[in-house]
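[1] Any chance you could fold what I've pasted below:
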Amino acid sequence: MQLKPDPVSPTTLQMRHVAVLGAGAWGNALAIAASANSSTMMWARNAGLIGEIQSTGLNARYLPGIKLPESLVCTSEFEHAINHATTGPCPGLLILGVPLAGLRQICLEISKSLKQSGRKIAGIIWTCKGLDAESGQLPSEIARQALSELPEIAIGVLSGPSFALEVAQNLPVALTIASTDAALREACIQTFHGGTIRVYASSDVIGVEIGGALKNIIAIACGISDGLGLGTNARAALITRGLAEIRRFGEALGAQASTFFGLTGLGDLVLTATGDLSRNRQVGLAIGKGQSLDEVLAQGLTAEGARCAKAVLIRANQLGVDLPITRAVCDVLYHHVTPRLAVSQLLARDATSE
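    Coordinates of the predicted model:
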């Protein structure tokens, strides 16, 4: 359920130490945001990238044109970043800005480091979205499994309708931190809330993750529709019925229905399905205009929705949940069904009650 931010007492307002693991667009944008309120360090495996950032003050590869704050420290030394998050005046945060494919490995490395040192943190928060293509697991399932030797560590997901570039540009944004641990929610709010950023709290981790995963698939469908020139009526129908799919799938996995009418459900879906910065929408647009998925990927355009669509459909079938839009997207992306035929098949479905 959605919660109000807990009151923060003056004694807890200390300079928290935060380590952001991952220097892609989203990790870097969050590192910029966190540095306004916290002592922040950003880590990446790529020493060359970190060297460029340190020498120029820019992450030209992922956030071109954005000057990084002088207070943001960068490193390619993993233990240096972990030490930073565990040596502040209050328990620090680890923010994982890595893609879903790298979540398991980074959690295993964190677990090994913290177990060997005995150091403590307030918790671990990730930002990646989707279902794992091989296991069909949600990020929370992957993280908890990888951190099984440290079951006491609080975990959560930070999500919501946001493009990394706009966050880095200090434009207004509202995010949701979802965790079953109240102290972790409060720590995240202290780290990011303020100025142009509002952070809302939720205990529904599964609901927030499902909203973040499936909205990307629906955004591809909307992009395909727009690429075909089917009009704004069609896009509105896909968004609305797509939200119904997201809710059905989420409830089958134990999520709360109310979550899908908030920031990480409807809000994130509208942004991703209509925003020009949405990679998922851009993939759909290209396919709707006649390109194949392979051709789109060859151009360097990637999208989370394309990667997780098959995993979502497999898990939905196991649960007995009908996801017609997701199935249509999979047919177009992977089964050589033309976009127009997929649309025709959706339109030919029997009428039902809303």
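[2] Please make it C-alpha for all contacts and neighbour counts, starting now.
    Will do.
[3] tell me which element Ile124 falls in.
    Using DSSP states H and E, Ile124 maps to strand 123-126.
[4] Pull the residues that contact that strand.
    By Cα atoms under 8 Å, 6 or more residues apart in numbering, the residues outside strand 123-126 that reach it are 92-98, 153-158, 184.
[5] Apply 6 Å and report the result again.
    Residues from elsewhere that reach strand 123-126 (Cα atoms under 6 Å, 6 or more residues apart in numbering): Leu93, Leu94, Ile95, Leu96, Ile153, Ala154, Ile155, Gly156, Val157.
[6] Run a quick neighbour tally on Ser76.
    Ser76 is flanked by 20 other residues according to other Cα atoms under 10 Å.
[7] swap that for Gly254, please
    12.
[8] I have a second one here; can you model it like the first so I can compare?
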Amino acid sequence: MGKLTILGGGRWGTALGLHLSKKGFEIIFFDRNSAVVESLRKGKDAYWGMEFAKNPRATNVLDEAIEFSDLIVIALPVQVIRGVLEKPNLRGKVVVSASKGLEVGTSKRVSQIVQELCRDCKTFVLSGPSFAEEVAKGLPCAVVLAGKDLDTLKELRGVFHSETFRVYLSEDTVGVELGGALKNVIAIACGISDGLGFGDNARASLITRGLAEIVRIGSSLGGKKETFYGLSGLGDLVLTSTSSKSRNRTFGFLLGQGLSVEEAEARIGQVVEGKETVKAVKKLTEELKIYAPISWAVYQVVVENIPPEQVARDLLLRPPQREFEYL
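    Predicted coordinates for the structure are as follows:
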């Protein structure tokens, strides 16, 4: 696997490309943005001005990117993935999803979308607490790589793993994907709380009860409970819910400060995955009758445009619950 294709020249795709170029891989990027493609062709990323160790190729012709390598890394916004992958021939490819979220309408995980479009692909998932800028700079982080084919999984670990990018393995694709998707919704809730000035105690409570909610939803959908206490669950949840670098937390913070959804999105200027994922979560939890009060509260603010102050008050006035459901 000396060559690989990265679908998406955004911050995360670029960060992975910078990391992998240091390891000597030949890379081609696919992106629809001509300015991003041109910047990548010059050997520099479009976000931090960093140079690639090995100049990548870049194209806005999807077939060219797909034909370049048998290893495809997806770093696209979740809601566009189906549209991008519908037409190209992916038969026999190894596909690694590095995107976090659920598809609105179907509530499917990315690996499910890929398998639906290409049953002959080997599909894997990369997730965990990993801000793009820090990965691009080579700062230390740890992530999880999940999949069912153990031989290929171990081979892929060799592709991604380095001294500063530690890769742990898991067979729980469902849990790893759901942890990465669901934490974005809780991070929005934490941002709203911070924007309302509720303080550190409230944020800690939301993270803890949010994790319980993630476990409840994720295990109901087939993920292993222990996965949600690992890097792709708790690790990513803590990072995304507490840092000002987090798009989802920042989006929530701006909503808590009184901005509209449209104003908050415009201020951030990037895709906020949790904004869409919460729609899929609402649909799933209602269909499966899963108790998810924090996610529902985020849905009320983001989709139904109910004032954050009112939603927060309703959330706080709920009858007290048992901390652990088995008591």
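[9] TM-score of the superposed pair?
    Here the TM-score for the pair of chains, by TM-score structural alignment, normalised by the length of the second structure, is 0.93; 321 aligned residues with a Cα RMSD of 1.7 Å.
[10] sorry, back to before: need the contacts of strand 123-126 of the first structure in JSON lines with distance to Asp268 of the first structure, neighbour count and secondary structure, can you?
    Shown next, in JSON lines, are the contacts of strand 123-126 of the first structure (distance: Cα to Cα, whole Å; neighbours: other Cα atoms under 10 Å; DSSP: H, G, I helix; E, B strand; the rest coil):
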{"residue": "Leu93", "distance to Asp268 of the first structure": "24", "neighbour count": "27", "secondary structure": "strand"}
{"residue": "Leu94", "distance to Asp268 of the first structure": "24", "neighbour count": "24", "secondary structure": "strand"}
{"residue": "Ile95", "distance to Asp268 of the first structure": "20", "neighbour count": "26", "secondary structure": "strand"}
{"residue": "Leu96", "distance to Asp268 of the first structure": "20", "neighbour count": "27", "secondary structure": "strand"}
{"residue": "Ile153", "distance to Asp268 of the first structure": "28", "neighbour count": "17", "secondary structure": "coil"}
{"residue": "Ala154", "distance to Asp268 of the first structure": "25", "neighbour count": "19", "secondary structure": "coil"}
{"residue": "Ile155", "distance to Asp268 of the first structure": "21", "neighbour count": "23", "secondary structure": "strand"}
{"residue": "Gly156", "distance to Asp268 of the first structure": "18", "neighbour count": "28", "secondary structure": "strand"}
{"residue": "Val157", "distance to Asp268 of the first structure": "14", "neighbour count": "26", "secondary structure": "strand"}
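[11] mind checking how far the aligned residue in the first structure for Leu117 of the second structure is from Leu297 of the first structure?
    Taking TM-score structural alignment, Leu117 of the second structure has Ala146 as its aligned residue in the first structure. To Leu297 of the first structure, Ala146 of the first structure is 30 Å away according to Cα to Cα, to the nearest Å.
[12] that older thread, now do the helix or strand just after the strand holding Ile124 of the first structure: which elements does it pack against?
    Using DSSP H and E, the helix or strand that follows strand 123-126 of the first structure in sequence is helix 139-146. Counting contacts by 3 or more Cα pairs under 6 Å, 6 or more residues apart in numbering; DSSP states H and E, helix 139-146 of the first structure is packed against helix 103-117.
[13] ok and the helix it packs on relative to helix 139-146, angle-wise?
    Relative orientation of helix 103-117 of the first structure with respect to helix 139-146: 40 degrees, computed using axes from the mean of the first three to the mean of the last three Cα atoms, to 10 degrees.
[14] returning to what we had before: how far off centre is the strand holding Ile124 of the first structure?
    Relative to its parent chain, strand 123-126 of the first structure has a centroid offset of 12 Å by Cα atoms, centre = their mean, to the nearest Å.
[15] Now do the same contact list for the match of Leu117 of the second structure.
    Residues in contact with Ala146 of the first structure, defined by Cα under 6 Å, 6+ apart, are Arg104, Cys107, Leu108.
[16] In the residues you listed, which residue is surrounded by the most others?
    Neighbour counts for the contacts of Ala146 of the first structure (other Cα under 10 Å) peak at Cys107, which has 20 neighbours.
[17] Quick one: map that one onto the second structure.
    Mapped onto the second structure by TM-score structural alignment, Cys107 of the first structure lines up with Leu85.
[18] How about Gly288 of the first structure?
    So, by TM-score structural alignment, Gly288 of the first structure is matched to Gly256.
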